[in-house]
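> The following block contains a protein sequence and its predicted model.
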Amino acid sequence: MESKDKFFRKKSTLNCRGKILSLDKPLVMGILNVTPDSFYAGSRLSSPDEVVQRAKSMLEDGADILDLGGYSSRPGAADVSTAEELDRVIPAIEAIMQAFPGAVISVDTFRAEVAEASVKAGASIINDISGGNLDEAMFETVARMQVPYILMHMRGTPQTMNSLTDYQDLVLDVLDELQVKVAQLKSLGVNDIILDPGFGFAKTVDQNFELMHRLEELRVLELPLLVGVSRKSMTYKYLGIDQSEALAGTIALNTIALGKGADILRVHDVKETKQTIQLYTKVTH
């Protein structure tokens, strides 16, 4: 493992509008959904007050980043207008920043307009599930705002992605498609790029497991790696359980992801994930 780490010299910090996050140890990103239809009911929040209370709990449990989303990206989710997404996200960002001025907020959006307004309201990371595919202005916007950008692999839209799961070689195809985007972002001057292989997005349950098995192959791009498998179908469908019972499976998969080089874990359950990282780090360092 040590020799691999020396070979793949990925970036070790993220500049979040002047606040530097170190990637020397894995980070925890807590999920905050200001949506009525996110796939996991336990993550749905309906008002700024609810968002602040959940943010408080996550920060106390050790969250390094809060990931705020106003557009459900679950398979087959209904479309939401830009205006409605802004109405959900901006008041929530402002409320969190007022309550916790030092918080690092990531905004889960594929729209450049929402990304720009979110950064102006206090967000410092853009998490784009579409990897720039759904808004041609996104890359230039991120470059202009000079914030870290999470580049996720997806095909199509949340409404069509389940029909776009044909790959010649899953991991090599994902790498090829991400590499093109990384080159575009770097040419525009985006300094902090984080890769997300997109578990559950344009991938079957079996493909998700193959992606996890081969996760370390993504390290060839020498960029920080985010893994988001929290309570997703690869856990609860495979085990034949409800999403509410998927915490143990999520922890198991996240532990495997840590062993394969994950730098950021995006989760619903911050406290349990923080404990997992503490134990993993104790054993491996």
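Nice, I can see it.
> C-alpha from now on. contacts and neighbour counts both.
OK.
> right, and the helix or strand after the strand ranked longest in the chain?
Using DSSP state E, we find that the single longest strand of the chain is strand 27-33. Next along the chain after strand 27-33, taking DSSP states H and E as the criterion, comes helix 48-61.
> In terms of secondary structure, what does that next one contact?
Applying 3 or more CA pairs under 8 Å, 6 or more residues apart in numbering; DSSP states H and E, one finds that helix 48-61 contacts strand 27-33, helix 82-99, helix 270-284.
> here's the one I want to compare it with:
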Amino acid sequence: MNPPQPAALVLRGRHFGAAQPAVMGIINRTPDSFYPPARYVDVEDALARADAMVGEGVDIVDVGGVRAGHQGDWVEADEEVARVRPFLERLRQRHPGLLVSLDTWRAEVASACDGLIDLVNDTWAGADGELVGVAARCGVGYVVSHTGGLPPRTDPSGVDYGPDPDAVVDNVLATLAKGARRAVEAGVDPAAVLVDPTLDFGKTTENSLRLVAVTSRIVELGFPVLMAISRKDFVGETLDLPVEERLEGTLAATAIAAWQGATVFRTHDVRATRRTLDMVASIRGDRPPVRAVRGL
């Protein structure tokens, strides 16, 4: 059986798909990210990390100014802008050809970064109903996510999609399909609309594992799929490992999702993810080996 062929993703003229999945590197302009090595409070440190990511094969850099979970102080919109905009300005000057994503749920933050980003990563599933319209007006891509109805910066508790293990899959598919239609209707280029099952958000560990296992069903929605797997709790709980020891589990899940046609992988570990995706693409038959001289 041939592996699924994903829909193409197009951002600022760059195309990604089965032969070239995209690595999205994470830079958190926060003091409280769940993974300490991804905290870049100092702008110069953040720029140095971006430089390193470029050397490691990154395609998109995803910049956030607020921790996803409820831990840490509440961050108002003006503070979020102050954390991300100066860095985005410097990043654009330093790497003008680099694709940049903004991780925010707030329309006013995205508006303040107009001209500096190529993608809005709306991790909180349209909690701010104006955000998708901002993405359309700015002419950038948009990520549709699934949080099980949770508001921003809340951790899941008492999650229950019912006794059928595929109930969460059906819920995710329906939500993502609706969100993708809304993005297109708002004016976002269909080739720049991504769908993200948003593992861990509003989900149990079993829910997230199931969604990785059936990535191909998400691919069948007809939009490029973003998988944010990197060092998440479902990996840690599955293997009983702390965040600093979750790389191998992350890469295993990455390979499974890539084989099934996911296109973009948000990661803390750019080089390892780039190599994993390239190897999977070659096994799928979509990417030729760089060298093939053995046995000739």
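The structure has been received and is ready for your questions. Please read all numbers here as calculations on a predicted model, not as lab measurements.
> on that earlier part again, residue range for the longest strand of structure 1 in structure 2?
Per TM-score structural alignment, the counterpart of strand 27-33 of structure 1 in structure 2 is residues 22-28.
> Equivalent analysis for stretch 137-152 of structure 1, please.
Using TM-score structural alignment, stretch 137-152 of structure 1 lines up with residues 130-145 of structure 2.
> can you pull the buried residues of that stretch?
Buried residues in stretch 130-145 of structure 2, counted by 16 or more other CA atoms under 10 Å: 131-136, 138-145.
> In TSV, list those residues along with secondary structure.
Output for these, formatted as TSV (DSSP: H, G, I helix; E, B strand; the rest coil):
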residue	secondary structure
L131	helix
V132	helix
G133	helix
V134	helix
A135	helix
A136	helix
C138	helix
G139	coil
V140	coil
G141	strand
Y142	strand
V143	strand
V144	strand
S145	coil
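> what stretch of structure 2 lies opposite stretch 80-93 of structure 1 in the alignment?
Mapped onto structure 2 using TM-score structural alignment, stretch 80-93 of structure 1 covers residues 75-88.
> out of everything not next to it in sequence, what's closest to K203 of structure 1?
Nearest-residue entry for K203 of structure 1: T165, 5.3 Å, with adjacent residues in sequence omitted and distances by CA to CA, 6 or more residues apart in numbering.
> OK, contacts around the aligned residue in structure 2 for that neighbour?
Using TM-score structural alignment, the partner of T165 of structure 1 in structure 2 is V159. With contact taken as CA atoms under 8 Å, 6 or more residues apart in numbering, V159 of structure 2 is in contact with 202-204.
> and V182 of structure 1, that's in a strand?
No: applying three-state DSSP, one finds V182 of structure 1 to be helix, outside a strand.
> related to what we said a few turns ago, report the mean deviation for the longest strand of structure 1 after fitting onto structure 2.
For strand 27-33 of structure 1, the mean deviation from structure 2 after alignment is 0.4 Å (mean CA distance after the TM-score superposition for structure 1).
> Give me the contact list for that strand.
So strand 27-33 of structure 1 is contacted by 43-45, 51, 54-55, 58, 62-70, 72, 263-270, 273-274 (CA under 8 Å, 6+ apart).
> That one versus helix 82-99: what angle between them?
Interaxial angle of strand 27-33 of structure 1 relative to helix 82-99 (axes from the mean of the first three to the mean of the last three CA atoms, to 10 degrees): 130 degrees.
> Check which residues of strand 27-33 of structure 1 are buried.
27-33.
> Please apply the same query to stretch 151-164 of structure 2.
Buried, per 16+ other CA under 10 Å, within stretch 151-164 of structure 2: 152-153, 155, 161.
> who touches the closest residue to R246 of structure 2 other than its chain neighbours in this structure?
Residue nearest to R246 of structure 2 in three dimensions, not counting chain neighbours: R231, with 5.1 Å by CA to CA, 6+ apart. Shown in contact with R231 of structure 2 (CA under 8 Å, 6+ apart): 243-244, 246-247, 249-250, 268.
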